[in-house]
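Chemist: quick one, what's the 3D model for this:
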Amino acid sequence: MEYFEDRKRAESFGEAAAAYDAYRPRYPSALITAIMQAADSGAEVPRILDVGSGTGILASQLKDAGGEVLAVEPDVEMAAVARTKGLEVEVSTFEDWDGQDRTFDLISFGQSFHWVDPLIALPRIRALLKPGGRLALAWNDIEPKGEVRTRLEAIAARFHPEGTRPSLGTAGAAETFETVEHPALAQLRATGFTACESSFTEDLHSSKHDWLSMVFTYSAQLTMDPVKRAVMREEMAAEIPADGLDAANAALLILARI
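Modeler: From the prediction side, this is the model:
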């Protein structure tokens, strides 16, 4: 099943809106700079549409970097958090959203492109972009470092033998598998876009509480049976050192143009 077809997971985030905003990571500053450079069309303030904006994590970073940002988000509770940041938010799925003949210098998806149907979304994006406009797809991909990663992955695999999240361009652990092309690139090429991908790596440290709080804002955990979810959290907590863990964020950015 494609992620966008799993509506239970796609619509699970509202119950965790506050935790999502508090514990999900922000995007690396270099990634934000790359998006804003792509959005530069000569206009004094680039117009940006941020789709599946959630609590406005990417949208607020782009706004702070100088963009005029309109956010589209289907969940009312997530949208409410985004509005507290001064963002203009329209509540709708992208597939049903009324664009009202507006056009944009750049359309962004932060951690959200896998929740839209590309057969519907990509033609809509083409129509919404100004001539020379760009599409930016961004994902944070945070993994623990060292032995704790192996132990936490083993726990996740027992609770989610079917897998937990979309690939961010690797077929498995970096030390075992070769890098593979992100599936969005083939979708983009098939609909007439030219695209390239870049990665932005940063080292992080997280407390035990913050790491677990982040992990349990993902849809795979939000849609679990509550008892199993509590057991999974307890098992993970037992494997994380008292002083937290070191992690790496290999953030991915795909930039595309028509």
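Chemist: C-alpha only now, for contacts and for neighbours.
Modeler: Fine.
Chemist: residues near Arg189, how many?
Modeler: 13 (other C-alpha atoms under 10 Å).
Chemist: are we agreed that it is in a strand?
Modeler: No - using DSSP: H, G, I helix; E, B strand; the rest coil, the assignment for Arg189 is helix, not a strand.
Chemist: in which helix or strand would I find the nearest residue to it once chain neighbours are set aside?
Modeler: Nearest non-adjacent residue to Arg189, counting by C-alpha to C-alpha, 6 or more residues apart in numbering: Ala195, 7.4 Å away. In the assignment (DSSP states H and E), Ala195 maps to strand 194-206.
Chemist: may I see the buried residues of that strand?
Modeler: By neighbour count on 16 or more other C-alpha atoms under 10 Å, the buried set for strand 194-206 is 195, 197, 200-201.
Chemist: now the second one, please; I'll put the structures next to each other:
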Amino acid sequence: MPTLPPEPSLPPASRPHQHRRAAESFGSEAERYDRARPRYPDALVRRIVAGSPGPDLLDAGCGTGIAARQFQAVGCRVLGVEPDARMAARARHLGVEVDVATFEAWDPAGREFDALVSAQAWHWMDPVAAAAKAARVLRAGGSLAAFWNVFRLPPALAEAFAAAYLRVAPDAPFDVRAMTGALDGYRVLFAKAAGGIREAGGFSTPQEWRFDWEWTYTRDAWLGQMPTLGALTRLPPAAVDEVLARVGAAIDVMGGGFTMSYATVAVTATRTGTAMPEGTVPLI
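Modeler: Predicted coordinates:
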């Protein structure tokens, strides 16, 4: 399994944790988000659980509890931390215990965990502060796993999405072409996560795991998921409708459906050594 190289210099546009309003915009579509967003590979869940010293798991940025429920299903005791009260309410409704807070500011109140996961959310957090908090709440030998479902749209759909989005939101902070360009557009996020883990200290060398899979979407299924994408959650309804119409037309040309290629990528590390006390600035 590959270890990750040191973090490259990141341009400002590649620092999504600085866009807190965008990070906390998903609650406007909480029910749709939970219904439409894809789940995570069972092989990833099993691998994280197999490497954990016990069943107590923390889900940082748990959203509506999609990943949390997958870990509950294999016997984990899960606590979620989620900054958006609307997303947290949905997770609680579906059986997940949740504290409402940003992860960096969350008070663990002395609680410790055997594993910490973050599904599709770590990039919304400060990479060093979040890793330092993870080191403080993980038991020795505990595992940290931040992971993302990275999709690759067929070229015709990627072009339709990018063209429509740039038409309605030319000044938005999202690089939509990177979002639709598979792993290359996400490499900077993986490197940033690994760099934060290194800088925070208390962890083994970060590693990258990858799981490839496919999913077939009907036109309605994909258009139902699109409003939950971070690039769209803060657009006016008319702008979202225009993007959906253009993408829907492209799917119609393809016969009304398509197969999406996914890669689920996890940045992982094991808790070792001594974590920094609260408020300590790491030496670089």
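Chemist: overlay them and tell me the TM-score.
Modeler: Scored against TM-score structural alignment, normalised by the length of the first structure, the superposed chains reach a TM-score of 0.88; 249 aligned residues with a C-alpha RMSD of 2.3 Å.
Chemist: ok, back up a step: mind giving me the packing neighbours of the following helix or strand past the strand holding Ala195 of the first structure?
Modeler: Note on strand 194-206 of the first structure: by DSSP H and E, the next helix or strand toward the C-terminus is helix 208-215. Under the contact criterion of 3 or more C-alpha pairs under 8 Å, 6 or more residues apart in numbering; DSSP states H and E, helix 208-215 of the first structure touches helix 17-23, helix 226-239.
Chemist: now those as TSV including distance to Ala157 of the first structure and mean neighbour count?
Modeler: Shown next, in TSV, are these (distance: least, C-alpha to C-alpha, whole Å; neighbours: other C-alpha atoms under 10 Å):
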stretch	distance to Ala157 of the first structure	mean neighbour count
helix 17-23	22	18
helix 226-239	11	14
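Chemist: mind putting those in a markdown table, distance to Glu5 of the first structure included?
Modeler: Converted to a markdown table, those look like this (distance: least, C-alpha to C-alpha, whole Å):
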| stretch | distance to Glu5 of the first structure |
| --- | --- |
| helix 17-23 | 21 |
| helix 226-239 | 23 |
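Chemist: out of those, nearest to Ile125 of the first structure?
Modeler: Minimum separation from Ile125 of the first structure across those (C-alpha to C-alpha) falls at helix 17-23, 26.3 Å.
Chemist: buried ones in the helix or strand following that closest one?
Modeler: Next helix or strand after helix 17-23 of the first structure toward the C-terminus (DSSP H and E): helix 29-39. Across helix 29-39 of the first structure, burial judged by 16+ other C-alpha under 10 Å covers 31-32, 35-36, 38-39.
Chemist: which part of the second structure lines up with the following helix or strand past helix 29-39 of the first structure?
Modeler: Next along the chain after helix 29-39 of the first structure, taking DSSP H and E as the criterion, comes strand 47-51. The alignment of strand 47-51 of the first structure onto the second structure (TM-score structural alignment) spans residues 56-60.
Chemist: kindly report the same for stretch 117-135 of the first structure.
Modeler: Counting by TM-score structural alignment, stretch 117-135 of the first structure corresponds to 126-144 in the second structure.
Chemist: next, the distance between the ends of that stretch.
Modeler: 15 Å (C-alpha to C-alpha, to the nearest Å).
Chemist: got the buried residues for it?
Modeler: 126-144.
Chemist: what does that stretch contact?
Modeler: 17-18, 48, 51-53, 103-104, 108, 111-117, 192-193, 195-197, 199-203, 268-273, 275-277 (C-alpha atoms under 8 Å, 6 or more residues apart in numbering).
Chemist: roughly how far is that stretch from the heart of the chain?
Modeler: 16 Å (C-alpha atoms, centre = their mean, to the nearest Å).
Chemist: same thing with stretch 137-149 of the second structure?
Modeler: Using C-alpha atoms, centre = their mean, the offset of stretch 137-149 of the second structure from its chain centre is 14 Å.
Chemist: nearest residue to the counterpart of Leu188 of the first structure in the second structure in space, please, no chain neighbours.
Modeler: Alignment note: Leu188 of the first structure maps to Ile197 in the second structure; criterion TM-score structural alignment. Sequence neighbours aside, Ala131 is the residue nearest to Ile197 of the second structure in space, at 5.3 Å (criterion: C-alpha to C-alpha, 6+ apart).
Chemist: what's the answer for Thr201 of the first structure, then?
Modeler: Ala250 (4.5 Å).
Chemist: wasn't that neighbour part of a strand?
Modeler: Yes - using three-state DSSP, the secondary structure at Ala250 of the first structure is a strand.
Chemist: show me what contacts it?
Modeler: Ala250 of the first structure neighbours (C-alpha under 8 Å, 6+ apart): 140-142, 199-202.
Chemist: how close does it get to Ile57 of the first structure?
Modeler: Distance from Ala250 of the first structure to Ile57 of the first structure, by C-alpha to C-alpha: 17 Å.
Chemist: could you check how far the strand holding Ala195 of the first structure is from the centre of its chain?
Modeler: With C-alpha atoms, centre = their mean, you get 12 Å for strand 194-206 of the first structure.
Chemist: quick one on the thing from earlier: the match of Leu188 of the first structure contacts Phe190, doesn't it?
Modeler: No - contact between Ile197 of the second structure and Phe190 fails when scored by C-alpha atoms under 8 Å: they sit 10.9 Å apart.
Chemist: what about the match of Leu188 of the first structure, how many neighbours?
Modeler: That count, for Ile197 of the second structure with other C-alpha under 10 Å as the rule, works out to 27.
Chemist: tell me how far it lies from Arg136 of the second structure.
Modeler: Ile197 of the second structure is 12 Å from Arg136 of the second structure, where distance means C-alpha to C-alpha.
Chemist: cool, Asp212 of the second structure as well?
Modeler: 32 Å.
Chemist: Gly95 of the second structure too?
Modeler: On the measure of C-alpha to C-alpha, Gly95 of the second structure and Arg136 of the second structure end up 26 Å apart.
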